[in-house]
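In: Here's my sequence, what's the structure:
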Amino acid sequence: MKHEPKPSIQTLGALRESGYRVRSVKDEVRSNLIAALRDGRDPFPGVLGFEQTVIPQIQNAILGRHDFILLGLRGQAKSRVLRLLPGLLDAWIPVVEGSDLNDNPFAPVSKYARDLMEQAGDETPISWLPRAERYGEKLATPDTSIADLIGDIDPIKAAHRKLTYADEEVIHFGIIPRTNRGIFAINELPDLQPRIQVGLLNIMEEQDIQIRGFNIRFPLDLLMVFSANPEDYTNRGSIITPLKDRIDSQIITHYPKSVETGIAITDQEAWQDRDSAVSVEVPHLFREIIEQVAFEARASEYVDQNSGVSARMTRAALENLISAAERRALLAGERETYARASDLWFIEPAVTGKLELVYEGEQEGAQTVAQVLTGRALKATFSRHFPAPDTDRALYQKVLNWFASGGTLNLHHNMALSEYASALDTVDGLRDLVDRIAKPDSPEARATMMELVLEALHQHSMLGKEVAGAARSFVDMMGSMLSGIGSADPDEFDEFDDEL
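Out: Below you'll find the model as predicted:
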């Protein structure tokens, strides 16, 4: 969006002489969208995954001069899309200076502006309103009132100035009329009480407002947009039918349809470039695993699918993964580090805080469900990049034989790289396997892939794993079962995992 300097015109007469033509908000955004499409500019930069679905429908609604609603589960970029709409407004518009309603100098609606223009004529002062100040937004809550949105009589002002309640000068305007000649968004529309939604009907149908039944009407120029969760999820309320009927277009949003799109969104949103003494490198495969956790959750019968699984989960998970690696490097006195498979289990707080579980999931516990989903994501992602252990067992047999002959690998999350790599090198055949399939380009990448192979074998129930705090041991599966030593890892819940 290129910067345009503020116009220098300061009076109504100069504005009239300039030939300036006022357009309605809907005509304005329509015209600017047409120009953007012709020039090949993206009117919704940074919105990924909607290019062939949601964005064309929004553009159609704008071209049709529609008020519209975005309907979708949480974390589907609804608010982000709405907040990009001001980019389709003109850079500056003239308003009568001092007006609460952003009065059009050629067609004022407030008594203040009409009186000022009657007194000053062509010398009426004009100010210029930037596009950023022409967007208003309200998060709907059950306690939102008509006074908040539209306005109310101010009895103190009426008494002080000796005015009747029918005089428009005693009105304290709400946020909607103060956004006149702009775009107004209401998020979570169903949370508005039905009687408050009724108050919006006149705005949607007649583009005007009425205050407390007094015969005072203000024609407004607005583009009204909304967001909402599906009604079967939002138990606090629903959109009343007359209001729904007045919203011209209902547009359904969705989660990323592919892992790669999800990765791009998470990469865009997560805080990764940190002002830190440690540089953390996260392999692309680990980014896939994190995104796959969300896909697993969105398909799990233990997660409330009416609630959804927000894209914010993967953002927080990636940040936790980086933080775990960063902390480990700081403790080890290292300036650079590579994310490890053990870091993946530190994303649990990001997962448990973002899932709404159904009864069966609550019975298992949020931590168990998070561990299972992470394990299943690791297993699915590994099988996309490595031969599947359950069908290509021979490829992993040398590694499995080392454990079957009594070998045990003890690792600690806070191990320095040299100690970590040396421990992994003791597993016969593991390094050769990784070099042949993954072809790592550094010692750090090699060590990370070596542990990932062991973790994947564990998720395929071919190796046992025992966990005690930050320490973990990989052992032969049969030996682990016979020892009777339990593990806090997801595969302890095999039956639960299979049901997922």
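
In: going forward, measure contacts between C-alpha atoms and count neighbours the same way
Out: Will do.

In: Whichever helix or strand Arg384 is part of - contacts with which helices or strands?
Out: Remark: Arg384 resides in helix 366-385, with elements defined by DSSP states H and E. Here helix 366-385 is seen to pack against helix 284-298, helix 348-352, helix 443-459 when contacts are counted using 3 or more CA pairs under 8 Å, 6 or more residues apart in numbering; DSSP states H and E.

In: what's the following helix or strand after the last one?
Out: Looking back up the chat, that one is helix 443-459. strand 463-468.

In: ok, residues contacting whichever helix or strand comes after that following strand?
Out: With elements assigned by DSSP H and E, the helix or strand that comes after strand 463-468 is strand 471-476. Contact with strand 471-476 is made by 400, 403-404, 406-413, 454, 462-467, as judged by CA atoms under 8 Å, 6 or more residues apart in numbering.

In: Now list the buried members of these.
Out: 400, 403-404, 407-413, 454, 462-467 (16 or more other CA atoms under 10 Å).

In: how much distance is there from whichever strand or helix holds Leu321 to the middle of the chain?
Out: Using DSSP H and E, Leu321 sits within helix 312-332. On the basis of CA atoms, centre = their mean, to the nearest Å, helix 312-332 is displaced by 20 Å from the centre of the chain it belongs to.

In: List the buried residues of the helix or strand that comes right after it.
Out: Taking DSSP H and E as the definition, the helix or strand that follows helix 312-332 towards the C-terminus is strand 336-338. Residues of strand 336-338 classed as buried by neighbour count (16+ other CA under 10 Å): 336-338.

In: Please identify the one among those that lies nearest to Glu28.
Out: Using CA to CA, the shortest approach to Glu28 within the buried residues of strand 336-338 belongs to Tyr338, at 50.4 Å.

In: and stretch 424-436, which residues are buried?
Out: When neighbours are counted by 16+ other CA under 10 Å, the buried residues of stretch 424-436 are found to be 424-425, 427-431, 433-434.

In: Now show me the structure for the sequence below, then we'll compare the two:
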Amino acid sequence: IEITAQEAWTRREGRQLSIPKYVYEVIERVAFSAREDKKIDKRSGVSQRLPISCLENVISNAERRAIHHKESHVVPRIGDIYAALPAITGKLELEYEGEMKGADFVGRELIRSAIAKTYDTYFKGTDTQQIVQWFDLGGEIQLADTAASTEALPALRGIQGLLDKTVKVGIGPKDTIESQVSAAEFILEGLHAHKRIGRNEERLFTAGEKQPKHVEKPYEREDTPYRPRRPFN
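Out: Okay, here's the model as predicted:
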């Protein structure tokens, strides 16, 4: 993380930039996951340029959002990492299996895996059933990476128990709305990464797909066919 932070172009003029630690961690884990993924060519390797380029694109996307909505703080979100997908796929050489799946698919899976692992470092053992239940009861929320924080936060407040959990990443109600939105979205992305809730490509979060329960058939005793006894001599 330190190397990425030092090498990346993070000093932007105009607005205050605050990069959440979990955003750094997800980006670094994308690179680590890529180095271990069988769908990626090990001979070409995954250089340190991947997380650096990804971080720069993430910041630029967050900065563009802040400028467009006249927000005073630039706070990257997990959605900005997905928006920086070309910066990830452009640094990867794929094996045959990866080529068959497609670069975008491989890139998204790397991000999703990195989110799941990072989420667990903050929320493992945390009861998020209230949040999941909100979606199970029909709740939906769309969080485009271009959405203004002032619009997103009221919608996020409507999800029972969500903003209460942001304290796990050091964010509370007194922090900037940009930071609150980013932290809340991270929780939703973590739940999606673990398949607790659903999300489509338009970034609409919904209830997760219910896994069909395996119903065991009742044990039926098979009648042994009649076999005549052999006579004893």
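
In: ok so, going back, residue range for the helix holding Leu321 of the first structure in the second structure?
Out: Residues 49-69 of the second structure are matched to helix 312-332 of the first structure when aligned by TM-score structural alignment.

In: Aligned counterpart of Ala423 of the first structure in the second structure, please.
Out: Structural alignment (TM-score structural alignment) places Ala423 of the first structure against Ala155 in the second structure.

In: One more: Val358 of the first structure?
Out: Here Val358 of the first structure is matched to Glu95 in the second structure, going by TM-score structural alignment.

In: residues touching that match, list them.
Out: Under the criterion of CA under 8 Å, 6+ apart, the contact partners of Glu95 of the second structure comprise 38-41.

In: Could you do Gln16 of the second structure as well?
Out: Contacts of Gln16 of the second structure were listed using CA under 8 Å, 6+ apart, and they are 72-74.

In: what about the strands in the stretch 151-300 of the first structure?
Out: With DSSP state E, counting those that start in this stretch as the definition, the stretch 151-300 of the first structure shows strands at residue ranges 151-153, 171-173, 182-187, 208-210, 217-219, 222-228, 249-252, 279-281.

In: who wins for proximity to Arg327 of the first structure among those?
Out: Set against Arg327 of the first structure and scored by CA to CA, the strands of the stretch 151-300 of the first structure come closest in strand 279-281, at 10.2 Å.

In: Compute the number of surrounding residues for Phe25 of the second structure.
Out: Residue 25 of the second structure: Glu, not Phe. By the other CA atoms under 10 Å criterion, the neighbourhood of Glu25 of the second structure contains 17 residues.

In: host element of Ile159 of the second structure?
Out: Per DSSP H and E: Ile159 of the second structure is located in neither a helix nor a strand.

In: can you tell me how far it sits from Asn200 of the second structure?
Out: Taking CA to CA, to the nearest Å as the criterion, Ile159 of the second structure is separated from Asn200 of the second structure by 18 Å.

In: Buried ones in the following helix or strand past the helix holding Arg384 of the first structure, by neighbour count?
Out: Beyond helix 366-385 of the first structure on the C-terminal side, the first helix or strand identified by DSSP H and E is helix 393-404. Along helix 393-404 of the first structure, these residues count as buried under the neighbour rule (16+ other CA under 10 Å): 396, 398-400, 402-404.

In: As CSV, those with distance to Ile263 of the first structure would be great.
Out: Written out in CSV, the entries for the buried residues of helix 393-404 of the first structure read as follows (distance: CA to CA, whole Å):
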residue, distance to Ile263 of the first structure
Tyr396, 29
Lys398, 34
Val399, 32
Leu400, 33
Trp402, 36
Phe403, 35
Ala404, 38
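
In: any idea how far Gly208 of the second structure is from Ala125 of the second structure?
Out: Residue 125 of the second structure: Gly, not Ala. The separation that Gly125 of the second structure has from Gly208 of the second structure, given CA to CA, amounts to 20 Å.

In: Who has more neighbours out of the two?
Out: In terms of neighbours (other CA under 10 Å), Gly208 is the more surrounded of Gly125 of the second structure and Gly208; the figures are 17 against 8.

In: residues contacting the more buried one?
Out: When the contact criterion is CA under 8 Å, 6+ apart, the partners of Gly208 of the second structure are 135-136, 192, 195-199.

In: Asn414 of the first structure now?
Out: Here Asn414 of the first structure is in contact with 328-329, 331-332, 470 (criterion: CA under 8 Å, 6+ apart).

In: Can you turn the buried part of these into a PyMOL selection?
Out: Once 16+ other CA under 10 Å is used to decide burial, the buried members of these can be selected in PyMOL as follows:
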select buried, resi 328+329
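
In: mapped onto the second structure, which of the contacts of Asn414 of the first structure hold?
Out: Of the contacts of Asn414 of the first structure, the ones still in contact in the second structure (both residues aligned by TM-score structural alignment, their matches' CA atoms under 8 Å) are Arg328.

In: got a markdown table for the contacts of Asn414 of the first structure, with distance to Ala185 of the first structure too?
Out: Output for the contacts of Asn414 of the first structure, formatted as a markdown table (distance: CA to CA, whole Å):
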| residue | distance to Ala185 of the first structure |
| --- | --- |
| Arg328 | 44 |
| Ala329 | 45 |
| Leu331 | 47 |
| Ala332 | 50 |
| Ala470 | 48 |
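
In: I'd say Val225 of the first structure and Leu200 touch.
Out: No: assessed by CA atoms under 8 Å, Val225 of the first structure is found out of contact with Leu200, at 11.9 Å.

In: who has more neighbours, the two?
Out: Applying other CA under 10 Å to Val225 of the first structure and Leu200 shows that Val225 carries more neighbours, namely 22 against 19.

In: For the residue lying closest to Ile196 of the first structure once chain neighbours are set aside, give me its contacts.
Out: Counting by CA to CA, 6 or more residues apart in numbering, the nearest residue to Ile196 of the first structure once its immediate chain neighbours are dropped is Ile146, at 6.0 Å. Contact criterion CA under 8 Å, 6+ apart gives 152, 196, 199 as the residues in contact with Ile146 of the first structure.

In: coming back round to it: most neighbours among the contacts of Glu95 of the second structure, which one is it?
Out: Top of the contacts of Glu95 of the second structure by neighbour number is Ile40, holding 23 neighbours under the definition other CA under 10 Å.
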